[in-house]
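A.B. asks: The sequence and its predicted three-dimensional model are supplied below.
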Amino acid sequence: MATDLLTKAAAIAVGAATAAYVDKKLYLSHDLMKYWGHSLALVQTRYLIARNTRVADLWEELVDAMPSKVLVMFEGKKYTAVQLEIQANRVAHWAMSVGLTPGSIVALLMENRPEFLATWIGLSKVGVVAALINTHVAEEGLLHCLRVSDASVIIFGAECTAQVEHVLDRLPPRITRLAVYHEGTPVHFNRLYTTCLHASDGTQVPPPLAFARSLNEDVKQVSSHRPLLSQRKSILCTDMMLLIFTSGTTGLPKAARIEHQSLISRSMVFVRCAQITRFDRFYCSLPLYHTAGGVVAVGIMLLSGCSISLARKFSTTHFWSDVRATEATIVQYIGEMCRYLLHAPPSDLDRANVFYGATEGVGGMLNVCRERKDRGHLGQYGYLATAISGMTIVEYDVDADELLRVGELLIKVGASSPLHKFQGYFKDDAASAKKLLANAFTKASNGGDLYFRTGDLFRMDTDRSFYFMDRIGDTFRWNGENVATSEVAEALSAFPGISGLRFSQPVRRLTALVLVVDICVYGVALPGRDGRAGMAAMVFKDLDMEAFAKFCTSKLP
C-alpha cells in the first residue's frame, strides 16, 4: 500500500515537473492568459459585426445608457454624453444642409479638443467620412493630403488658419467649402482676391472659398435632434469611416482606410485585455489625427464607457499634473514620451500596458505588464500565441530589399477575421499590393497564404519576447512619427541655391538613406534619444543660413 502511494506521488511529481518544463518551453499558460482577453474581444466583435454595428450606433447606445456621464474632460471643463451628442447631431444636420451625402469626404484639420470628437462622430451619423489631417503638415504636404483624400469640404480649427490660407489659391477643384471652429465672425483670408489656379475662366476665388464660415455659428442654425437611422441605412460596418494618413517606407503620406469594424475590433482588444471599465479615466495627449488617439482612445471610450481626459497636445511639464487633476487611471503613450516622463518619481500604483501596431496593419502586439520581467519589450509570445496571431519574423536583406528569414515582422492576413483584415490604402491599389506577401510559407498549389508586411525590423530573444529595432526603407522614426526622407528631400530641394538637382535610386538602405546628386537626407541616432533625427547633406552655391532656417520652418512640420 505504501509502495503504491509512493509510486502515485512520484508519478504526480514527475507529471507536474514535466508539465512545468513544457509550459516553460512553450509558454502555454502565458499564452492562454493573454488570449483569453483576445478571444473574448473576438467573440464580442463578431457579434457587433453580425448586427452591422457602426460607430455612430455605439455612440448613440452609450449616450442613451449614460446621458449624464462625463465622457470628456478638457482644459478644466467637463463634457457630458448629452452635451457632446447635441454637438454631434448639429454637425450631422449641418453636413446634410451643405449637400454632403453618405460616402462624401470631409478633411478635418485641428488640434485635440472636444469638437474634434463631436465633429467626426456627427459626420459618421450620416455616413460622411472624415479624413484626419496631421496639423503639422503644410504647403505641398497639406495639398497632397487634400488631393489624395478626395475631400470636398475642409473643417479646420482657427489655430490652423495660416496653413489653409497659404494653400488657398491651390486647393483641389473638388473643395467647395471651408468651415472653421472659430468663435464670433468668420475667418477672412488676406488673399481674398487671389486668383484661384483651378478656376478655368480665370475668375477670382469663388465666394465659398473667399472666407471660412464659423462652424460654431452655423451649427446653431440647424436641429440638435438625432438624425433618423434611415440617414445611414446604406452604411455597412465594413464601409470606410475614417482616412488616416501614414508615412510609408517611401514617398508622400498614404491614406489608410479605417472601417467601422476596424475601430471596433482594435479597441475591443484593449478594453478586454487591459480590463477597462466605465469607472476608468483615460488620459490621452496623443494627436487625434493618428490611430492611437483618434481610433484606439475614442474606441475604448465607446466600448467601455470610460471617460477621456483629453490634452491639446503632449507636454512633459503638464502630463502628470493633468493625470492627477483628472484622476486618470490609464495613460496612453508612444515611445519617446516615456523618456521624457521617466524623470517623474515612480509609484507603486503605476501600471503600464505596452502595445505595437500600425494604422493600416492587420494585427498588433499588446503587453500587459504585471511583473518586472514584462517591462522593456512589446510582448511575449509563446508557440500557441504565435500560431494564433499569425506573426512571424523573416530576415530582411537591406541591400537587395528582399525578405530572407529573420528580421521583418510579418502578420498573417485573415479575411474572415476582423482582427486580421487588411483594409488597404484609399485609391492606391499599387501601394496596397506592395504591403502584402503571397505564398510566403505555403505554395499556391497547396492553398497558399497571405502576409502583411509591417515594414518594421524586430528581434525575438530566447524568452520569445519581441523588440522593435528599426524601420525598413527610406524612412526614419522621430518623436513617434515616421518621416519619409523623400518628403524632406523634395521640400528642401525647392530652396534657392540648390542647382542641378537630379534624383537617383538609393544605393544602400541603411538608416533610411535617400541619395540625390546635391542633397542626401537620412536619419541619425542621438545620444539619450529614441529614434533618429533628420539630417541633410547638401551642396550649395551660396548659403544664407537665416533664410534657409526660415524656409525649413515653413516647409517642414
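C.D. replies: It's in.

A.B. asks: going forward, measure contacts and count neighbours with C-alpha atoms only.
C.D. replies: Fine.

A.B. asks: all strands for the stretch 1-150 of the chain, in order.
C.D. replies: Here the stretch 1-150 of the chain has its strands, by DSSP state E, counting those that start in this stretch, at 70-74, 77-80, 105-109, 129-132.

A.B. asks: And here is the other one:
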Amino acid sequence: MGLITAVTLFAIAVIIGHRALPGVKSWWADFNYRYRVTNDLQLVIPMGLQALRHVYQTLISHRFNQFYDIEKTCLSSKYGNKIALNYIQLKQGKKYQVDGDDAFRIDRYTYHQMYDIVLRLSFILKNEYGVKKGDTVTIYFMNKPLFIFIWLALWNLGAIPAFLNYNLKHNPLVHSVKLVNSACLLVDSNDCEEQFMETRDEILAAIPDLKIFYLNDQVLVPKLEDNSSPKYREQDSVRDSGVKAHHPALLVYTSGTTGMPKSAVNSWRKLFFAAYLFTVPMQITEKCNIFTAMPLYHGTASILGVVPAFESRGTLSLGHKFSVSSYWAQVRLTHSNTIQYVGEVCRYLVDAPKSEDERRWYGKVDLAYGNGLRMDIWTKLKKRFGIKAVGEFYASSESPFATTCREVNGNGVGAIRNNGYLADRFLTKAMYTLVRMQKDDDNMIYRNAQGLCEEPAANEKGEMITKILNPRRIETTFPGYVNNNEATYSKVIRNVFHKGDAWVRSDDLMKRDEIGNVYFVDRLGDTYRWKSENVSTTEVENEILALDDIEYCVVVGCKVKDHEGRCGYIVLQTKRDNQETEEEKKELLDKLADRVFQHLPHFARPCFVRFDQIEMTSSHKISKKRFRNPVLPAGPNGNQEIYYLDTKGKQYKPLNAELFEQIIKQEIRI
C-alpha cells in the first residue's frame, strides 16, 4: 500500500470516526489543544520551502540584499499597481474630535510609485550627499514615508541605515552617531530639527567632519514624485560585492548597561527570517494591510512591521504617531485588517471610552501582533474589538531569532511561544531554549557537577538563550554590537549543554508550562522596560551623578499596579550623607528634575526618588540587591519618604497614599 493511499484511508477513518463517535471528537480536540498538531501541519511545508530558499540564497545566488525582492514586486504586473504604503496624518490645524474624517490626510503609494521614488532619492543621496556603498547613514526621523524611502534608497546604494531614536539628545545622541562611524546624518527638518538643534553643536564638536543634511518632506517628496527627476539604480556587482549573510542590513539602538545606547547589528540573515519565516506562523500574507503607529526606529515596527508587509506583498499603513482618541479612525480610514502593538498601547486602547469608530470596525481586524501584551489585557483586547487572533512575539534588537505565539482559541494567552509539539522540539534544539537559574540568585545560571547547564522544569523560571549555529564563528549567527566587542562577547556563554556549544543570553526570565507554551516573567540585571522602551540604569545613573551634590545613586525598575513594565526609581546618597534640611533637599530635587528633563528621554526619567544610605561591597561596588523591588507609596514598613515626578510641573513632590492611588488610576500620569 502506497503512502498516499495509507494517508487517505487514515483521513477517511478520522472523518468517519469524528462524525460517528462523539468521543473521538472530544479526544481529538483535547489532543490537538495539547500538542497543536494542526499548527505543525500548517508550518512544515511553507517553513521547509523558505529554508530551501535561504540555502539557495546562501550557497548559489549570494544575493542577500532584500532590495532585490522588493524591486521584483514593484516591477511585477501583478503587484506593481497595488498599494504598498498608506500614510495617515492630521492636517495642519485640524482635530479629529472637531473635524472628523476630514481632519486626516492620507498619502498612498503603489509599489511601482514607491520604487520610482526610491530610485530618484538614490540619485540625490549619491550625487548630492555623496553616499556610497558601505557607508553608514544615521536617520533622525519620525514616522513618515520619507523614512522608508531613505531606508530603501540606502539599500539600493549598498549603504547601511542606522535608525536613531528621535527622543535622544545630548550625550546619548552624540554617542549614538559617533559609535557607528556615521558618514552623514539625515534629520527630519519638519518634526525633529528643533530638538536636534539642542545637540547639534555637541555632535559637531565630537565629529567635526560629519555631514548633516536637513530633509523637508513637504519640499523633497513632491520633487521625488516628479517623473522628470533623474533616477539611479546601483549596479548589482557593486551592491553585492563582498556582502555576506551575517553582514549588517541595518542598525538599531538598544539600551546599554555600560551607560550609553548600543548599536545592534541586524544582519541580512535576520532580515530574511523576519521576511519569510516570521510571516509563516503569524500568517502574514499579501492580503494583510498592516497598520502601525509604533516608531520606525524600533525593530518592532521596522524589522517586524515594514519588512514582513513588503516582502509578503501586502500593504503597510503607517501612522505618524500613536493616538488613543483617533486610533480606530486611522485603522478604519486606511482599511487595515492587521494591527501592530506594543503592550502598553493595548492597555490604552482597552481603557479608552468606547467610540463609534471601534463599533464601525468591530470584527474587521484579523490579527493584532506585537510584543509585551499583558495576560489580563489580552482577552479584553480580543473581545472588545472583535479581533480574531493575537500574535505575540519575543525578540530583541540584537537577537538573531524571534519566538512566535499566534493565539486563536485560548491556547497561548499571555505566551510568547505556542508552536506545535514538533516545532517546539525542533526550535528548542536548533534556535532557543531556557536554562535553569541558581535557586538563590535569578541572575546566575545554574551549572551542575559536570559544569553544564540544565533546562528548567515546567513552570520553573529560566533565562531564555539563543543558539549560535557555528560556535567557531560567533558573528555568523550573532553579529552583536557595532564597535563594542566587550558587550557582544559578554552575552555569549559556552559549554552550555555539551562541550563546545555556544549560546547568547537574553537577560530575560521566562517559564514554560506543561504543554510547552513559553511565558515572559521579568528582565534581569541593569535594564528595565518602561513606556515600551528599554532603559539602561547605568545611563540614568551617569546623568544623575553629574550633579555635584550626589555622592552615590542607584536606579532600579519599580512595578506600579496597572502599569506596563517597570518605571525608574532612584535611591540617592548626597555628599553630606543625606543630612540636608528639607529646604535643601527640595533644591536638590529641583536640580535633579531639571537634569532629567534636559538630558533624558521621557521614558528614562525616574518617576520616584528617595534618600538612603548606599553601602559598598568589599570590592568597592554598589550592591543593588536590597534596593530592587521597592514598595510604594512609603516602603515595606510604611515609613519611607518617597518623592514622585510631577511631569506637568516638572518637579519632584512628596508622595502619599492618596496621590499614589491617583497614580494607580492614572489620574496622575507618570
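C.D. replies: Ah, there it is. Because the structure is predicted, anything quoted here is derived from the model rather than measured.

A.B. asks: Mind checking the TM-score on these two?
C.D. replies: The TM-score (TM-score structural alignment, normalised by the length of the first structure) is 0.81; 494 aligned residues with a C-alpha RMSD of 3.3 Å.

A.B. asks: which residues in the stretch 251-400 of the first structure form helices?
C.D. replies: 260-273, 291, 298-304, 316-325, 335-341, 383-389 (DSSP state H, counting those that start in this stretch).

A.B. asks: so where do the strands sit in the stretch 401-550 of the first structure?
C.D. replies: 402-412, 436-438, 450-460, 466-471, 475-478, 481-484, 514-515, 519-524, 533-538.

A.B. asks: Take these and lay them out in a markdown table including distance to A158 of the first structure.
C.D. replies: Conversion of those to a markdown table gives the following (distance: least, C-alpha to C-alpha, whole Å):
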| stretch | distance to A158 of the first structure |
| --- | --- |
| strand 402-412 | 41 |
| strand 436-438 | 40 |
| strand 450-460 | 36 |
| strand 466-471 | 35 |
| strand 475-478 | 27 |
| strand 481-484 | 24 |
| strand 514-515 | 36 |
| strand 519-524 | 33 |
| strand 533-538 | 29 |
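
A.B. asks: Contact partners for the closest residue to K125 of the first structure other than its chain neighbours?
C.D. replies: Nearest-residue entry for K125 of the first structure: A56, 5.3 Å, with adjacent residues in sequence omitted and distances by C-alpha to C-alpha, 6 or more residues apart in numbering. Taking C-alpha atoms under 8 Å, 6 or more residues apart in numbering, we find A56 of the first structure in contact with I121, G122, S124, K125.

A.B. asks: A56 of the first structure corresponds to which position in the second structure?
C.D. replies: Under the alignment (TM-score structural alignment), A56 of the first structure pairs with F67 in the second structure.

A.B. asks: What distance do you get for its match to L277 of the second structure?
C.D. replies: Relative to L277 of the second structure, F67 of the second structure is positioned 18 Å away (C-alpha to C-alpha, to the nearest Å).

A.B. asks: repeat for W268 of the second structure
C.D. replies: Distance from W268 of the second structure to L277 of the second structure, by C-alpha to C-alpha: 13 Å.

A.B. asks: which residues sit in contact with the counterpart of A264 of the second structure in the first structure?
C.D. replies: Counting by TM-score structural alignment, A264 of the second structure lines up with A256 in the first structure. Residues near A256 of the first structure by C-alpha under 8 Å, 6+ apart: L243, I244, F245, T246, T359, E360, Q423, G424, Y425, F426.

A.B. asks: hang on, the first one packs against A255?
C.D. replies: Yes. Under the criterion of C-alpha atoms under 8 Å, L243 of the first structure is in contact with A255, at a separation of 5.7 Å.

A.B. asks: Give the intersection of the neighbour lists for those two.
C.D. replies: In contact with both L243 of the first structure and A255: S149, F426, using C-alpha under 8 Å, 6+ apart.

A.B. asks: And for the residue sitting nearest the centre point of the second structure, nearest residue in space, chain neighbours not counted?
C.D. replies: By C-alpha atoms, centre = their mean, the second structure has its centre lying nearest to T300, at 3.7 Å. Leaving out its chain neighbours, the residue that sits closest to T300 of the second structure by C-alpha to C-alpha, 6+ apart is G370, at 7.1 Å.

A.B. asks: you'd agree the one you found is in a helix?
C.D. replies: No. Assigned with DSSP: H, G, I helix; E, B strand; the rest coil, G370 of the second structure falls outside any helix and is strand.

A.B. asks: Show me the subset of the contacts of A56 of the first structure that the second structure keeps too.
C.D. replies: Of these, the ones still in contact in the second structure (both residues aligned by TM-score structural alignment, their matches' C-alpha atoms under 8 Å) are I121, S124, K125.

A.B. asks: By neighbour count, which of those wins?
C.D. replies: Highest neighbour count within these: K125, with 30 neighbours (other C-alpha atoms under 10 Å).

A.B. asks: Identify the residue of the first structure aligned to R523 of the second structure.
C.D. replies: Matched by TM-score structural alignment, R523 of the second structure corresponds to R471 in the first structure.

A.B. asks: mind listing what the closest residue in space to its match that isn't next to it in sequence touches?
C.D. replies: Once flanking residues are discounted, R471 of the first structure sits nearest to D456: 4.6 Å by C-alpha to C-alpha, 6+ apart. By C-alpha under 8 Å, 6+ apart, D456 of the first structure lies in contact with E408, L409, F468, M469, D470, R471, I472.
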